[in-house]
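Visitor: Sequence and predicted structure, then a few things I'm wondering about:
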Amino acid sequence: MADLINIFEERGFIEKTTHDEELKDYIRNNKITCYIGFDPTASSLHVGSLIPIMALAHMQKNGHRPIALIGGGTGLIGDPSGKTEMRKLLNPEMIEANLSGIKKQLSRFIDFSDNKALLVNNNEWLSELKYIPFLRDIGKCFSVNRMIKAESYKLRLDSEEGLNFIEFNYMLLQAYDFLELFDKYKCRLQMGGSDQWGNIVAGIELIRKVKKDISFGITFPLIKTSNGAKMGKTAKGAVWLDSDRTSPYDYYQYWINTDDRDVARFLALFTFLPIEEIKDIEKLEGADLNSAKTVLAFETTLLAHGRDEAVKAYQAAASVFGERFVPEDYLMHSTVPRNSSKAEDISVPCSYINQDVLKLGIPAFKLFHEAKLTVSGAAARRLIEQGGAYVNDRRIEMFDEMITSNDIMHMEILLRSGKKRIHKIKIKQ
């Protein structure tokens, strides 16, 4: 069985582990069950959730059984970890709707058939808990003095809003989840983000006290881009895994615009390409590094949206920005198209307009707003005044410049906001 801890360390997944040597021995010598919890606060996960998703997928690829625990019960309370104010409370109907979307997205990365992986909702047991027995059997195992020293609680205690008593219970409930999964599925490993360290250790302690047995924890580092930005955040907001929220084309564009310094690191974290091939591109620059970005964008889109959408996004980008050639001997395990393929713009955001309308012309700021390249007409004016608006790669100087039929090229007009965001106006006769 592959040495999964080494795989995680090589690819940059691990920040902390408990029981270091015992954990390594346990994973090397057993087919294990592990779990990660996912908050059902939205109907879609986003790029910031990819580290735990990829970790579970690596577990499965290496012969282990992952559990994706959806917090249908804890979601009714809200995790205070990493938050300076209380989360908005969700009702059961909202959570149920969110669960459906999350399962669909996880299924792109993890095979849930034939119990190869499990999708479990903690509402199954948390909703059945009785308060007094829970306090007697579980609450007695927790020291309030130790709890309030946990980073997740300290942040809230020091905030203006403070820590709500409902949230104070969250650590107990997450620890109880681990105990429940230990009992039901022999799950001995919990993984999560760095902000979950205190909750994970609480679960390990609870299992030790109640079951007199050992369990383990792994936390992942908070992944930021080299310029310090949080992963998955753009000027437009979060980059979602749901294609209705972030189109496969926009998802592809997010990855292809990766900072040069992050390409090798992100290939290791967010694709399954062999680490040896990834190490070979660490010193590349210029056009060669752009080819690596193409592979990164294609492979990440392939995982999240499937091959058809990844190919469409690749071809659409080629139709607008030109095709990037990826040599045959370059990151060889990638299935990115390597031969010149017909560049299609099927995935490029576009809209249609009658040619007659353009005879009179449309003010540039209005056209950019209608194409949803800005959130308002005023924002479109600012974009143009700051020199960030282009029509067919020609910079627009005046916000009220009229865009007319003279701007039509091959029965379309290409609008561009800054370097990255584009929109095609297709002309109807």
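Guide: Received the coordinates, thanks.

Visitor: contacts and neighbour counts: CA atoms only from here.
Guide: Fine.

Visitor: can you give me the helices for the stretch 201-350 of the chain?
Guide: Using DSSP state H, counting those that start in this stretch, the helices of the stretch 201-350 of the chain run over 248-256, 263-270, 275-279, 287-305, 307-321.

Visitor: Check the stretch 1-150 of the chain too.
Guide: 4-11, 20-29, 50-61, 92-106, 123-126, 131-137, 144-147.

Visitor: now for the ones you listed, which one comes closest to K342?
Guide: helix 92-106 (29.5 Å; Cα to Cα).

Visitor: Report how many residues lie close to I427.
Guide: By the criterion of other Cα atoms under 10 Å, I427 has 20 neighbours.

Visitor: so it sits in a strand?
Guide: Yes. I427: assigned to a strand according to DSSP: H, G, I helix; E, B strand; the rest coil.

Visitor: And the residue nearest the centre of the chain?
Guide: V47 (1.6 Å; Cα atoms, centre = their mean).

Visitor: that older thread, now the helices of the stretch 201-350 of the chain as JSON lines including distance to E93 and mean neighbour count?
Guide: What follows is the helices of the stretch 201-350 of the chain, written out as JSON lines (distance: least, Cα to Cα, whole Å; neighbours: other Cα atoms under 10 Å):
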{"stretch": "helix 248-256", "distance to E93": "28", "mean neighbour count": "23"}
{"stretch": "helix 263-270", "distance to E93": "32", "mean neighbour count": "22"}
{"stretch": "helix 275-279", "distance to E93": "43", "mean neighbour count": "16"}
{"stretch": "helix 287-305", "distance to E93": "26", "mean neighbour count": "23"}
{"stretch": "helix 307-321", "distance to E93": "31", "mean neighbour count": "21"}
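
Visitor: Second structure follows, compare the two:
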Amino acid sequence: MTDVLDELHWRGLVSHVTDEAALNTALSEGPVAYYVGFDPTAPSLHIGNLVQILTARRLQDAGHKPYLLVGGATGLIGDPRDSGERTLNSPDVVAGWVDRIRSQIEPFLEFSGENAATMVNNLDWTAQMSAIEFLRDIGKHFRMGTMLSKEIVARRLNSEEGISYTEFSYQVLQGMDFRELHNRHGVALQLGGSDQWGNLLAGVELIRKSEGVAVHALTTPLITKADGTKFGKSEGGSVWLDPEMTSPYAFYQFWLNQADADVVNYLKVFTFRSREEIEALQGEVAERPFRREAQKALAGDVTTLVHGAAATEAVIAASAALFGRGELGELDERTLAGAVGELPRVTAKAGDLVVDLLVGADLVKSKGDARRAIKEGGAYVNNVKVTAEDQALAAEDLLHGSYAVLRRGKKTLAVAAAE
């Protein structure tokens, strides 16, 4: 218990702390009950949310007791954002997203034992509260000057869109959550991202004013790339935890493609490797960057955490098979679909000429280039060399009746997909 805050610092997971000395004392004397919240504003969490989930896991591993809040109430409102008002989703949609997100969080923590995790929903205590009770019991502890000074609120007030009373009130609801969990379960620490610092302080101040007790808040920094650009986006948009929204193959490739300048920091934040292991991988980055050992470790660890060891093995096999180092026909349909999902695509059917497919998939510029590639031995269907200029796609070439992998040379890939 005494080393967990030092560990969080080493991993770059501490941005703001209300009173670090007092928190360090509480953690060393532990166990401390703490919570982190997730709003169901989409049907899945994304990799940015992993920072909080894994930080919660690190504290649990150190002997502290986690409460995971999925905001069935705050999800109906939406945290203010820079780009204007959120679209309000229906209660049925939000309730469905609550269930989905709970199921995504559960595998990361232990729900049995002395410091078992507990899942909570703030709709349980918010839905029964009347507007009068909310204003009298909670609202009277908040000062308008403090609320208006919150960075996101100030930015929205000065924007063309402004901010609605609904989103302005979000910080009050989140502060109420902290007080409720403190009174019900003795929760004394809230975790969150650095962009949530103002909301976390709202809860700390509410408990101080209404209960006369000092509690703690800790935020993690916004994860960025070494060049300062935003982390967590791929060419297709957000990288989701739901395998139907981001395939395990695309998920693995996202981590595998991280830059040398970023990979060590990501190993600290997103994996449970020890200092010694990470320092050894840091040495690999410095001395043999072409081997990409750190990226392979990062991709393997995070994909296993989110999707399981079997899915990780499948995507590694798919990566090898795409480039001729394994059997494409041995991949299951879901893994194959994920592996080819990011590739250039041409519609195909049995009987189509490979020459036409190579052109249609933009692997070559013309039929003449296609014939030349075949003649030189540089065209492949499912890793089998094409030997005849008039070769046609056979029905059995469409793996699972759906996909044939086209390759020109060693690394240029496309997929012929059945109509």
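Guide: Sure, I can see it. Bear in mind the structure is a predicted one, so any value in this text is a computation, not a measurement.

Visitor: Could I get the TM-score for this pair?
Guide: Once superposed, the chains reach a TM-score of 0.83 (TM-score structural alignment, normalised by the length of the second structure), with 381 aligned residues with a Cα RMSD of 3.0 Å.

Visitor: in terms of contact, does the residue nearest to the centre of the first structure touch L241 like I think?
Guide: Yes. The pair V47 of the first structure / L241 is scored as a contact, 6.8 Å apart, by Cα atoms under 8 Å.

Visitor: need the contact list for R100 of the second structure.
Guide: Counting by Cα atoms under 8 Å, 6 or more residues apart in numbering, R100 of the second structure makes contact with P43, S44.

Visitor: try 10 Å
Guide: Counting by Cα atoms under 10 Å, 6 or more residues apart in numbering, R100 of the second structure touches P40, A42, P43, S44, L45, V94, D242.

Visitor: Please name the residues that touch the fifth one.
Guide: Same thing as L45 of the second structure. By Cα under 10 Å, 6+ apart, the neighbours of L45 of the second structure are 38-39, 97, 100-102, 104-105, 238-242.

Visitor: how about 8 Å then?
Guide: I101, Q104, W240, L241, D242.

Visitor: Give the equivalent position in the first structure for it.
Guide: Applying TM-score structural alignment, one finds that L45 of the second structure aligns to L45 in the first structure.

Visitor: Let's see the PyMOL selection covering just the buried ones among the contacts of L45 of the second structure.
Guide: This is how PyMOL selects the buried members of the contacts of L45 of the second structure, with burial counted by 16 or more other Cα atoms under 10 Å:
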select buried, resi 101+240+241+242
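
Visitor: measure the closest residue to R273 of the second structure other than its chain neighbours to L88 of the second structure for me?
Guide: Distance criterion Cα to Cα, 6 or more residues apart in numbering; nearest residue to R273 of the second structure, sequence neighbours excluded, is L267 at 7.4 Å. The gap separating L267 of the second structure from L88 of the second structure is 36 Å, by Cα to Cα, to the nearest Å.

Visitor: same question, R11 of the second structure
Guide: Counting by Cα to Cα - R11 of the second structure and L88 of the second structure are separated by 36 Å.

Visitor: Neighbour count: these two, which is higher?
Guide: R11 (18 against 12).

Visitor: ok, the more buried one touching K268?
Guide: Yes. Judged on Cα under 8 Å, R11 of the second structure makes contact with K268 at a distance of 4.9 Å.

Visitor: Determine how far stretch 82-101 of the first structure lies from the middle of the whole chain.
Guide: Put simply, stretch 82-101 of the first structure sits 17 Å off its chain's centre (Cα atoms, centre = their mean, to the nearest Å).

Visitor: cool, stretch 243-253 of the second structure as well?
Guide: Put simply, stretch 243-253 of the second structure sits 11 Å off its chain's centre (Cα atoms, centre = their mean).

Visitor: same check, this time on stretch 229-243 of the first structure
Guide: 8 Å.

Visitor: now the end-to-end length of it.
Guide: Stretch 229-243 of the first structure end-to-end distance (Cα to Cα) = 23 Å.

Visitor: Residues touching that stretch, excluding its own?
Guide: Contacts for stretch 229-243 of the first structure (Cα under 8 Å, 6+ apart): 44-48, 101, 105, 223-225, 246, 251, 254, 304-305.

Visitor: Out of these, name the two that are farthest from one another.
Guide: Every pair of the contacts of stretch 229-243 of the first structure checked by Cα to Cα; the farthest is G101 and T225, at 27.1 Å.

Visitor: sorry, back to before: including distance to L135 of the second structure, could the contacts of R100 of the second structure go into CSV?
Guide: Converted to CSV, those look like this (distance: Cα to Cα, whole Å):
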residue, distance to L135 of the second structure
P40, 25
A42, 29
P43, 31
S44, 33
L45, 32
V94, 25
D242, 38
